[in-house]
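> Got a predicted model here, sequence first, then my questions.
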Amino acid sequence: MRKAESVLFRLSAGWTVVGLASGLAYRELTRSTGFSGFTQLAVVHTHTLVLGTIVGLLVLALQRVYRLGEDRRFGWFVWIWTIGLVLTAGAMAVKGSLQVLGSAAADSSALAGVSGLGHVVLTVGFVLVFLVLGRRIRHTQQESDTETATTQAMPA
């Protein structure tokens, strides 16, 4: 499944860029405004690097071993996961920027709702990837058992 691997690689690389850029944005915005407190902007960097880059690369490795892309739900996982991460990181970046700028809008329940929705969507992605992985592990074990039985049944 070369296509699945290519998509996962590109998404992981893209999230790396987003993660590094968000770290730079956090540093520059807080430095230029003289902000020195906690802000959601501080954790966008780690969220995108871990949930985007690291999870993407781990799923890419699992794809190579278990051919996850052979399960039709895998494509759903990739896009649901991406949408969930965009919602979560986007809401965090907006809220964090508003916190640094001292805006009362930072406490908006709408931002909390978008972030919460993003987390729910990420949870659906987790469930999907575990369902796909479980099925592919069972399928791979069955293939291995069949090959072993066939090899043992052949005369020497």
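Here it is on my side, so go on. Residues are numbered from 1 along each chain as shown.

> Only C-alpha atoms from now on, for both contacts and neighbour counts.
Will do.

> top helix in the chain by residue count?
helix 109-153 (DSSP state H).

> so what's the nearest residue to Ile80 once chain neighbours are set aside up against?
In this structure, Ile80 finds its nearest non-sequential neighbour in Gly125, 5.7 Å apart by Cα to Cα, 6 or more residues apart in numbering. For Gly125, the contacting residues are Phe77, Val78, Ile80, Trp81, Gly84, by Cα atoms under 8 Å, 6 or more residues apart in numbering.

> For whichever strand or helix holds the second one, list every residue counted as buried.
Pointing back at Val78 there. If you go by DSSP states H and E, Val78 is part of helix 73-101. For helix 73-101, the neighbour count (16 or more other Cα atoms under 10 Å) marks 74-75, 77-78, 80-93, 95-100 as buried.

> ok, now stretch 136-155?
Neighbour count says stretch 136-155 has Arg136 buried, by 16+ other Cα under 10 Å.

> what does that stretch contact?
Tyr66, Arg67, Leu68, Asp71.

> Return the subset of those residues lying in helices.
Filtering these for helices - DSSP H - leaves Tyr66.

> most surrounded residue in the contacts of stretch 136-155?
Ranked by the number of neighbours (other Cα atoms under 10 Å), the contacts of stretch 136-155 place Leu68 first, at 26 neighbours.

> from what I can see it touches Gly134, true?
No. Assessed by Cα atoms under 8 Å, Leu68 is found out of contact with Gly134, at 9.7 Å.

> and here's the other structure:
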Amino acid sequence: MRKLARTSLVYMIVGLVFGVYYREFTKFTDFTGETQLSVLHTHTLVLGMVFFLVVLLLEKNFGLSRQKHFNKFYLFFNLGLVVTLGMLLLHGTLTVLGYPDSAAISGIAGIGHILLTIGLGFFFNSLLKSLPQT
């Protein structure tokens, strides 16, 4: 359970740093348009911090980590989230700096979303198997 709490804490810190980065970087460059940086802060806090707090509560009540696919969930979800957040950061930063959109960044972000989806599949498998049969 500590692992889940620490994971949530790390995403909280990173999410707050991303919020400051967005505010200060756009202010420093006098950028007023739309950028992926504007959603980076909330994506990190919700998909990272809040989600893992919910998983922590489910672990406490149902013992999710005893399921064989739980570690796969943890690995795929975190890997997918890190890739997705990294691409939001990169794409947003390049937008602020005036670079054109990149198909490579979109493709890698798509891979991040696929990894997140696989992780969620393993999560729900673990959740459903850990719930009492009725």
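Cool, got the structure. Note that the structure is a prediction, hence the values are computed from the model and not measured.

> Counting neighbours, what do you get for the aligned partner of Phe124 of the second structure in the first structure?
Mapped onto the first structure by TM-score structural alignment, Phe124 of the second structure lines up with Phe130. Residues within reach of Phe130 of the first structure, counting by other Cα under 10 Å, total 13.

> Find the centremost residue of the second structure, please.
Leu81 (3.5 Å; Cα atoms, centre = their mean).

> Please pull up the equivalent of that residue in the first structure.
By TM-score structural alignment, Leu81 of the second structure lines up with Leu85.

> how close does that match get to Gln141 of the first structure?
For Leu85 of the first structure, the distance to Gln141 of the first structure equals 32 Å [Cα to Cα, to the nearest Å].

> Same check on Ala13 of the first structure?
Taken as Cα to Cα, the span from Ala13 of the first structure to Gln141 of the first structure is 32 Å.

> How about Glu147 of the first structure?
10 Å.

> ditto for Ile80 of the first structure
Distance, Ile80 of the first structure to Gln141 of the first structure, by Cα to Cα: 28 Å.

> now Val17 of the first structure
Separation of Val17 of the first structure from Gln141 of the first structure (Cα to Cα): 37 Å.

> swap in Ala21 of the first structure?
42 Å.

> Check Leu57 of the first structure too.
For Leu57 of the first structure, the distance to Gln141 of the first structure (Cα to Cα) stands at 23 Å.

> what's the counterpart of Val96 of the second structure in the first structure?
Under the alignment (TM-score structural alignment), Val96 of the second structure maps onto Val100 of the first structure.

> For that match, give me its contacts.
Contact partners of Val100 of the first structure, counting by Cα under 8 Å, 6+ apart, are Leu29, Thr30, Thr33, Phe35, Thr39.

> Equivalent analysis for Leu60 of the first structure, please.
Contacts of Leu60 of the first structure (Cα under 8 Å, 6+ apart): Glu5, Leu8, Phe9.

> how about Leu40 of the second structure, what's its match in the first structure?
By TM-score structural alignment, Leu40 of the second structure lines up with Val44.

> What about that match, how many residues nearby?
25.

> Contact partners for it?
Neighbours of Val44 of the first structure in contact, by Cα under 8 Å, 6+ apart: Gly19, Ser22, Gly23, Ala89, Met92, Ala93.

> again, but for Thr26 of the second structure
Listed by Cα under 8 Å, 6+ apart, the contact set of Thr26 of the second structure reads Thr32, Val96.

> and it, what pairs with it in the first structure?
Taking TM-score structural alignment, Thr26 of the second structure has Thr30 as its aligned residue in the first structure.

> same deal with Ser106 of the second structure?
Match for Ser106 of the second structure (TM-score structural alignment): Ala112.

> The closest residue to its match other than its chain neighbours and Asp107 of the first structure: what is the separation?
Excluding the flanking residues, the one nearest Ala112 of the first structure by Cα to Cα, 6+ apart is Ala91, at 7.5 Å. For Ala91 of the first structure, the distance to Asp107 of the first structure equals 12 Å [Cα to Cα].
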